[in-house]
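**Student:** sequence plus predicted model, see below.
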Amino acid sequence: MRDLRVAVIGAGPAGIYASDILTKEHEGAQVDIFDRLPAPYGLVRYGVAPDHPRIKEIVKALRRVLSGERIRFIGNVTFGRDITLETLQRHYDAVIFATGAVADRDLSIPGIELDGSHGAADFVSWYDGHPDYPRDWPLEAEQVAVIGAGNVALDVARMLAKPADEQLSTEIPENVYQGLKANRAKEVHVFARRGPAQLKFSPMELRELSHSPSIDVLVTPEGFEIDEAGQAAINKTKSVKLVVNTVMKYLEAEPTGAPHRIHLHMLQSPVEVIGEDGKVVGLRTERMELDGNGGVVGTGEMTDWPVQAVYRAVGYRSSALEGVPFDSSAHVISNEAGRVLDESGARVEALYCTGWVKRGPVGLIGHTKSDASETIQCLLEDLDALPAPEVSDPDAILAELRSAGGEPTLWDDWERLDAHEVALGEQAGRERIKVVSREDMIAAGRAREEAAAS
């Protein structure tokens, strides 16, 4: 097979897995992974709650891939602004988009735009220290509603209920600690539209809700209903059974009198965010009932819940990329098995996608491997037909970025930033403290390099 140079846009698990598989399958493949942030790892760094150290163990595996000789990390480069599709096509045989899904899905109910109504993805980005989000977050509400039945809803509820001092064992930066320290939330209500057998929580995430001695997890008995379809799901899938059993344990447990409470309400569908003077003062839900087929129907019975903030955790969505065909209804790049398709359904030469921007935000991180494998198989099948790039020098892309005023960061820069964050943590008796601002991230990444040069 001929030598191959590929650009991957997105340095999260999807992009890294695709790069790993490609370099293993093709001995002559060289990959440049671009990311808009100065640091790699995508949602593993900026989408996983900081008190999930076991999940973040995946960083070790991703790090081994990015340390490979034939894979180069190029950070602080935004596609569509710092680098265009046309530029990439001049330098690479093929381009793989792995930009993930980082925006909140819309929830079209009255009042969703009120002050105090938030997207979960924005809140996650704040407490994970994402450099492109505000440093402050409004946490004045004592009663909070979280809409959603997935792991992000649990993360949001737990972060709102857990005292700030219990987060000092994590990598949260100082601004997040101070924000959580001022948090006034006492009652956090999680609303799921369906019953216990249809919850999308992972068993581990659900069990972790009660790990804090400061939190009682309470399940509202109304809504704990299982029909024939639900029982079939329990019998068929171990994870469903574990989730239902955990919910039942919470239902039967006696409250301990902990100062913070997370309430789980099932078969409650949000119909309106109630406002007064432009601010959230409540959430109205409709009581649902199971239809026997795994779905639900409304009963017309409404309940108003007094809350001062609402977080919608109803899923993520991908964003369109300049010059790349996009299905705006499904919020994914138009594709077939990872091959990008134009508006007529024809394949776009040398363009591919993988991960959530390919198939939507479903599945856990591990599912991304098989998805990446499918995309890489398609690319290798197309190899002989791929046009050779105009520019053969692999360093020419860096020179072009810098001549245009860009500040691309490389793997060595990340390793210096990584060491700096670990050093900050050691000073405070913690494993790491995350650097937040983009400027500080870049400066930390280049500090020793500049010192050596002087």
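**Tutor:** Sure thing, it's come through.

**Student:** okay, CA-based contacts and neighbour counts for the rest of this
**Tutor:** Fine.

**Student:** distance of Leu88 relative to Gly355?
**Tutor:** Leu88 is 20 Å from Gly355, where distance means C-alpha to C-alpha, to the nearest Å.

**Student:** the two: who's more crowded?
**Tutor:** Gly355 (32 against 19; other C-alpha atoms under 10 Å).

**Student:** ok, now which ones touch the more buried one?
**Tutor:** If a contact means C-alpha atoms under 8 Å, 6 or more residues apart in numbering, then Gly355 has Ala14, Gly15, Ala98, Thr99, Gly100, Thr368, Asp371, Ala372 as its contacts.

**Student:** if we use 7 Å, what do you get?
**Tutor:** Neighbouring residues of Gly355 by C-alpha atoms under 7 Å, 6 or more residues apart in numbering: Ala14, Ala98, Gly100, Thr368, Asp371, Ala372.

**Student:** among those residues, who's most crowded?
**Tutor:** That'd be Ala14 among the contacts of Gly355, by other C-alpha under 10 Å, with 32 neighbours.

**Student:** from the contact counts, what lies against the host helix or strand of it?
**Tutor:** According to DSSP states H and E, Ala14 maps onto helix 13-25. If contacts are counted by 3 or more C-alpha pairs under 7 Å, 6 or more residues apart in numbering; DSSP states H and E, helix 13-25 sits against strand 29-34, helix 367-381.

**Student:** dropping in the other structure now:
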Amino acid sequence: MARPLRVAIVGAGPAGIYAADALLKSDAATDPGVSIDLFERMPAPFGLIRYGVAPDHPRIKGIITALHQVLDKPQIRLFGNVDYPSDIGLDDLRAFYDAVIFSTGASADRAMDIPGIGLDGSYGAADFVSWYDGHPDVPRTWPLDAEKVAVLGVGNVALDVARILAKTADELLPTEIPPNVYDGLAVNKAREIHVFGRRGPAQAKFSPMELRELDHSPTIEVVVNPEDIDYDDGSIATRRANKQADMVAKTLENWAIRDVGDRPHKLFLHFFESPTEVVGEDGKVVGLRTERTRLDGTGNVTGTGETQTWDVQAVYRAVGYLSDELPKLPFDFTTGTVPHEGGRVIEAGEHLPSTYVTGWIKRGPIGLIGHTKGDANETVANLLEDHGAGRLAAPVAPDEDAVVDFLAGRGVAYTTWEGWHRLNSAERALGAAEGRERVKIVDREGMLKASGAPTRD
């Protein structure tokens, strides 16, 4: 009797869930069907939607509603709090599944090679995001004693970091931030936030809506220097070809010509300033040195040799995320991705049998949800092509109970989709007691308890 196609997906963020959705919408989902297990190292699903989106962006977190609908399907099981490879490795997965898709994303900070970047008071944006989003594996406190702060980068993560630093704790209290984050932000001393980009307004990677949201806070005054509004032929071409870039540039232009108001926290957006050194004294950040740049006609910039030292006591680099290397898979350390062809993992020029990637581990940490869906569709299409051609290696233990017995035998305290519903209810109950939608449970043991899973020894 024919059995369902068994697929393991490592990583239960949007990329992994979209891959599961693509499988369920394919012809393979008909008799005998597909059976999908998602493995997630966190006790809860949803990846960077839960642990990478700022808490004051509930609109983006609304994506979870669509992801919920996928995970509710009976052909899908969730195994949370399961780490690859310490709890289950590639050889183990191949024993239970016809194919394995890795969708582990990118959560580390990309390095920035300038002098002083390792000083006390110099931070990676991803680490700060993990703290204010209540990631269970990071410290519960964050040093917020700097009155003037620099943020390096002109993407949406830089905006999130700058906005969270500039807002008051009470402004963020209606969101799902846990008590330790509220307590930390309540004593935040930051009054000036300086965001630096090495190129011009037309090259900024902000989304228009995220940029405009900066100006919605009654405590944040957004300031743009009129001298930073400049375009060359390449910049003009970018604006004409990209509606979002044009909208961002127009917003920045409007802010540059208005009078500076009296809101207590100032958020400066600087362009044509290339960071060259984090200045230190006694091992701590005391400033940031930048070199003024100018456009070269193509939208790129060259240095002018003119430098300036900015009075700041903390520096956050928001210059991109980087994926972690996955044991037993090839890895390109330059791009932070697994080498592949259409999602098929490639090692020594050959497709690693039955092994695939999707999402940021496949293409790098760029693009929006639409790109993630396209990634998943391409990977799944090639997986199904390999399945139809008989190129997948048959597992030795395809029964659905085999992996359950394996995890139990290893003493893995895994969570389930039903457990997520219990955790979700517990967090909503905590929020309701305070008139909020949700209060996030932070510590891993607390998440496991609320999920109904046994805690690890």
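**Tutor:** Happy to help now that I have it. All values reported here derive from a predicted model rather than from experimental measurement.

**Student:** overlay the chains and give the TM-score.
**Tutor:** Laid over one another, the chains give 0.97 as their TM-score (TM-score structural alignment, normalised by the length of the first structure), with 448 aligned residues with a C-alpha RMSD of 1.2 Å.

**Student:** burial of Met209 of the second structure, as a residue count?
**Tutor:** Met209 of the second structure: 11 neighbours (other C-alpha under 10 Å).

**Student:** element containing the aligned partner of it in the first structure?
**Tutor:** In the first structure, the residue paired with Met209 of the second structure according to TM-score structural alignment is Met204. Element membership of Met204 of the first structure [criterion: DSSP H and E] is helix 203-208.

**Student:** list the buried residues in that helix.
**Tutor:** By 16 or more other C-alpha atoms under 10 Å, the buried positions in helix 203-208 of the first structure come out as Pro203, Glu205, Leu206, Arg207.

**Student:** redo these as TSV? Include distance to Glu289 of the first structure.
**Tutor:** Below are those laid out as TSV (distance: C-alpha to C-alpha, whole Å):
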residue	distance to Glu289 of the first structure
Pro203	24
Glu205	26
Leu206	23
Arg207	26
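
**Student:** just the closest of the residues you listed to Trp305 of the first structure, please.
**Tutor:** Checking those against Trp305 of the first structure with C-alpha to C-alpha, the nearest one is Leu206 at 23.1 Å.

**Student:** gap between the closest one and Leu242 of the first structure?
**Tutor:** 10 Å.

**Student:** and Trp411 of the first structure, by the same measure?
**Tutor:** Separation of Trp411 of the first structure from Leu242 of the first structure (C-alpha to C-alpha): 41 Å.

**Student:** how close does the helix holding Met204 of the first structure sit to the second structure?
**Tutor:** Taken against the second structure, helix 203-208 of the first structure registers an average deviation of 0.3 Å after superposition, with mean C-alpha distance after the TM-score superposition for the first structure.

**Student:** what does that helix contact?
**Tutor:** Contacts with helix 203-208 of the first structure, where a contact means C-alpha under 7 Å, 6+ apart, come from Asn151, Ser239, Leu242, Val243, Thr246.

**Student:** can you flag which of those belong to strands?
**Tutor:** Members of those lying in strands (criterion: DSSP state E): none.

**Student:** now, those that are in helices?
**Tutor:** The helices, defined by DSSP state H, take in Asn151, Ser239, Leu242, Val243, Thr246 from these.

**Student:** give me the number of residues near the last one?
**Tutor:** Yep, that's Thr246 of the first structure we're talking about. Using other C-alpha under 10 Å, Thr246 of the first structure is surrounded by 17 other residues.

**Student:** what is the equivalent residue in the second structure for it?
**Tutor:** The pairwise alignment with the second structure assigns Thr246 of the first structure to Thr251, based on TM-score structural alignment.

**Student:** and the gap between the nearest residue to Arg428 of the second structure once chain neighbours are set aside and Trp310 of the second structure?
**Tutor:** Using C-alpha to C-alpha, 6 or more residues apart in numbering and skipping residues adjacent in sequence, the residue nearest Arg428 of the second structure is Arg438, 4.3 Å away. Separation of Arg438 of the second structure from Trp310 of the second structure (C-alpha to C-alpha) stands at 39 Å.

**Student:** so what's Arg359 of the first structure up against?
**Tutor:** Neighbour list for Arg359 of the first structure: Val332 [criterion: C-alpha under 7 Å, 6+ apart].

**Student:** looking at the second structure, name the residue matched to it.
**Tutor:** For Arg359 of the first structure, the aligned position in the second structure is Arg363, judged by TM-score structural alignment.

**Student:** the biggest strand by length in the second structure aligns to what range in the first structure?
**Tutor:** Looking across the second structure with DSSP E, the single longest strand is strand 284-295. Using TM-score structural alignment, the residues of the first structure aligned to strand 284-295 of the second structure are 279-290.

**Student:** that stretch vs the second structure, average offset?
**Tutor:** Mean for stretch 279-290 of the first structure is 0.3 Å (mean C-alpha distance after the TM-score superposition for the first structure).

**Student:** please work out which residues outside that stretch touch it.
**Tutor:** Stretch 279-290 of the first structure is contacted by residues 114-117, 227, 267-275, 296-309 when judged by C-alpha under 7 Å, 6+ apart.

**Student:** among these, which ones are buried?
**Tutor:** Buried among these by 16+ other C-alpha under 10 Å: 114-117, 227, 267-275, 296, 298, 302, 305-309.
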